[in-house]
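Asker: Fold the following, please.
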Amino acid sequence: MDVLSDAVAAMRNGRAHSSRTRFTAPWGVRFAPFAGAGFHVVLQGTCWVLPTRGEPVRLGVGDLVLLPHGRAHGLADAPTTPLRDAGDPGSLPPAPPPDGDPAATVLLCGAYLLDRARPHPLLTELPEVVHLSSRVGAHPELRTVLDLLGAELDHPREGSTGIVPALLDTLLLYALRAWHEEQARHRTATGWARALRDPAVAASLRAIHRDPAHPWTVASLGAVAGLSRSPFARRFTALVGRPPLAYLTWWRMTLAAQLLRADDRPVARVAEQVGYTSEYAFSKAFRRAYDTSPGRYRRAPS
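Answerer: You can find the predicted model right below:
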């Protein structure tokens, strides 16, 4: 798997949900904080997203906003309109059949449940509001997914129960990809937006994610990146935010936690799958990361 897909998979918890809603001015809704990421897409009309911190953002037809940290926010026809409580972004009632009102605002809203106990830095460094514009020619793949999702919600048929969650998962990945690609085009891009586009660092990250059990060293990762040991370590640390082997250990422990909760495979097998030949060494590393033993972690409520 690639780094972006892995990062999302590591945090996903349960199925995404969405609804299509229509509002007639004046209107305003307040979304409470929730354990996930929310999104809103404007299908007709305009509106404003009102973050807890920062300035209001105006949205036009085709615009998408992702609220990656699940923070409270509002949506309204104008920044000054009073807000009423609405739960999380996927809890709005479905839109009634179209009434032909050209002044109405039609939104596609949804929410992803995420486990924030061990968030991937690729997602935690995102801003409070990720705004992807609908300008002509921008993000055509994202537009295609939105069109497909809207069609399934408008006219559910056989297979829609499986298609809609799959499209929601695809939408999240396309939105994250689009944002990181936009950031990488700026010369001032830093962190993961730049790391994913840096040939050397990206190559080493892909190697770690492709084979986390491999006995990687800084030198062998540097060879994958095409750099000598010291320049590679400096470059990786500057962009990823931690040294190469520290990130490798962090990712191994993240995978181990997933494997322990996935089924009842022996702890020794989990240790082997994430690169530990000794169950004792694995348990010690796991306890450092989670402050509990692998067995107790497995038995604890998720």
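
Asker: C-alpha only now, for contacts and for neighbours.
Answerer: Fine.

Asker: secondary structure class for residue 167?
Answerer: helix (DSSP: H, G, I helix; E, B strand; the rest coil).

Asker: Can you get me a residue count around it?
Answerer: When neighbours are counted by other CA atoms under 10 Å, residue 167 registers 17.

Asker: Pull the contacting residues for it.
Answerer: Neighbour list for residue 167: 145, 148-149 [criterion: CA atoms under 8 Å, 6 or more residues apart in numbering].

Asker: now swap in residue 282 and tell me
Answerer: Counting by CA under 8 Å, 6+ apart, residue 282 has contacts 271, 276.

Asker: The one 4 residues further on now?
Answerer: By CA under 8 Å, 6+ apart, residue 286 lies in contact with 253, 292-294.

Asker: In a markdown table: the residues you listed, plus neighbour count and secondary structure.
Answerer: Output for the contacts of residue 286, formatted as a markdown table (neighbours: other CA atoms under 10 Å; DSSP: H, G, I helix; E, B strand; the rest coil):
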| residue | neighbour count | secondary structure |
| --- | --- | --- |
| 253 | 22 | helix |
| 292 | 14 | coil |
| 293 | 16 | coil |
| 294 | 22 | helix |
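
Asker: just curious, which of these is nearest to residue 61?
Answerer: residue 253 (42.3 Å; CA to CA).

Asker: which element is the nearest residue to that closest one once chain neighbours are set aside on?
Answerer: Once flanking residues are discounted, residue 253 sits nearest to residue 286: 6.2 Å by CA to CA, 6 or more residues apart in numbering. Per DSSP states H and E: residue 286 is located in helix 279-290.

Asker: one more to put side by side:
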Amino acid sequence: MDVVSDAISTVRTGRPSSNRVRVSGGWATRLDPYEGAGFHVVLEGACLLFPEGGEPVRLGTGDAVLLPHGTGHLLADVRADAASLERAVPFEDWRPDGPAHHPASEAGAVELLCGKYRLDRSRAHPLMRELPTVAHLPNRVGRHPELRSAIDLLGGELGGLRPGAGIAVPSLLDLLFVYMIRSWMAEDGTGVWSAALGDPVTATALRALHADPAAPWTNESLAAEVGVSRPTLARRFTALVGRPPMAYLTWWRLTAAAALLRDTPDPLAAIARRVGYGTPYAFSHAFNREFGTTPGRYREHGAAPA
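Answerer: Model (predicted):
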């Protein structure tokens, strides 16, 4: 596993949902805040997105937008005024024209892919936390071809009842989520984690820790793996990640363990071994110190205090 994959896998829960809708005329719909991430892709036409507390974003054909923190927002026709926004219909009650492919485009028609991911953000990786409220990915020729391909494939699957769609659609939604985050990191050169993953020393160290968190890592062995001195590793890693390598490793081991407690029936001894603790007692002591509760109570109640 790599950092981005692990950051996604520890927060993702359940199955994502999506639909393909087409609407024309004056319209506006409201999506309330939710525990997850939302996305919209404009397949045809243009519309406006109004995030709570933020500036409106115009979305054109081929544009994708990710709302990674479940921010409430409105979607509306480009001609929408304040009065029509006040009358926005809740998304769950919205009745657009339908998902069918139309043989001819109506003037002003908009076709959208809309979806949600269920996320448990109680122990989110800082890479996920630093994503913006609205990650707008404009459609530009030659940019992010993988994202464009995923959009085309997903749109095709949602456009009709095809054999195997029950497996294909969730898999494509997972792929779309990865590609949207990857594309945003490529677009945004100012993020902490974009810098960390772009630094050869820090990135190599992170890959090693995530590839085998159960290994008996020390500062010396990790520096040798990366091919730099221990002081160099400590200085660059701490500056970019915000904590020393072994402190990050401890945090990541316990965060990964929390996800295993949530998602699997594995016994504590097996989870302890998977994340690098020799005994359930040592694991429980570290987990309680980090999260303020025991692994058993965490599994029973779903989450520890944030």
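
Asker: Which of the contacts of residue 167 of structure 1 are conserved in structure 2?
Answerer: Counting by both residues aligned by TM-score structural alignment, their matches' CA atoms under 8 Å, the contacts of residue 167 of structure 1 that remain in contact in structure 2 are 145, 148-149.

Asker: Just among those residues, which is most surrounded?
Answerer: residue 149 (21 neighbours).

Asker: which position in structure 2 aligns with that residue?
Answerer: Aligned counterpart of residue 149 of structure 1 in structure 2: residue 154 (TM-score structural alignment).

Asker: my read is that match is in a helix, agree?
Answerer: Yes: under three-state DSSP, residue 154 of structure 2 sits within a helix.

Asker: I'd like the distance between the closest residue to residue 244 of structure 2 other than its chain neighbours and residue 5 of structure 2.
Answerer: Leaving out its chain neighbours, the residue that sits closest to residue 244 of structure 2 by CA to CA, 6+ apart is residue 238, at 4.7 Å. Applying CA to CA, to the nearest Å, the value for residue 238 of structure 2 to residue 5 of structure 2 is 22 Å.

Asker: So which of the two has more stuff around it?
Answerer: More neighbours surround residue 238 than the other of residue 238 of structure 2 and residue 5, with 17 against 11 (other CA under 10 Å).

Asker: where does the more buried one fall, helix, sheet strand or coil?
Answerer: Residue 238 of structure 2 is classified as helix under three-state DSSP.

Asker: How many neighbouring residues does the residue lying closest to residue 33 of structure 2 once chain neighbours are set aside have?
Answerer: With CA to CA, 6+ apart as the criterion, residue 33 of structure 2 has its nearest non-adjacent residue at 4.0 Å, and that residue is residue 72. Residues lying near residue 72 of structure 2 (other CA under 10 Å) number 17.

Asker: what's residue 72 of structure 2 in contact with, if anything?
Answerer: Counting by CA under 8 Å, 6+ apart, residue 72 of structure 2 has contacts 30-34, 51-52.

Asker: Validate this expectation: residue 42 of structure 2 resides in a helix.
Answerer: No: Residue 42 of structure 2 sits outside any helix when classified using three-state DSSP, being strand.

Asker: And residue 113 of structure 1? What does it align with in structure 2?
Answerer: Aligned partner of residue 113 of structure 1 by TM-score structural alignment: residue 118.

Asker: For the helix or strand hosting that match, give me the average deviation versus structure 1.
Answerer: If you go by DSSP H and E, residue 118 of structure 2 is part of strand 110-118. In the superposition against structure 1, strand 110-118 of structure 2 averages 0.6 Å from its aligned positions (mean CA distance after the TM-score superposition for structure 1).

Asker: what about the strands in structure 1?
Answerer: With strands called from DSSP state E, structure 1 shows them at 17-23, 28-31, 36-44, 47-51, 57-59, 64-67, 73-76, 84-85, 105-113, 130-132.

Asker: quick one: the third one to structure 2 mean distance?
Answerer: Compared with structure 2 after the fit, strand 36-44 of structure 1 shows a mean deviation of 0.5 Å (mean CA distance after the TM-score superposition for structure 1).

Asker: Which elements pack onto that strand?
Answerer: Counting contacts by 3 or more CA pairs under 8 Å, 6 or more residues apart in numbering; DSSP states H and E, strand 36-44 of structure 1 is packed against strand 64-67, strand 105-113.

Asker: could you check the angle strand 105-113 makes with that strand?
Answerer: Relative orientation of strand 36-44 of structure 1 versus strand 105-113 (axes from the mean of the first three to the mean of the last three CA atoms, to 10 degrees): 160 degrees.
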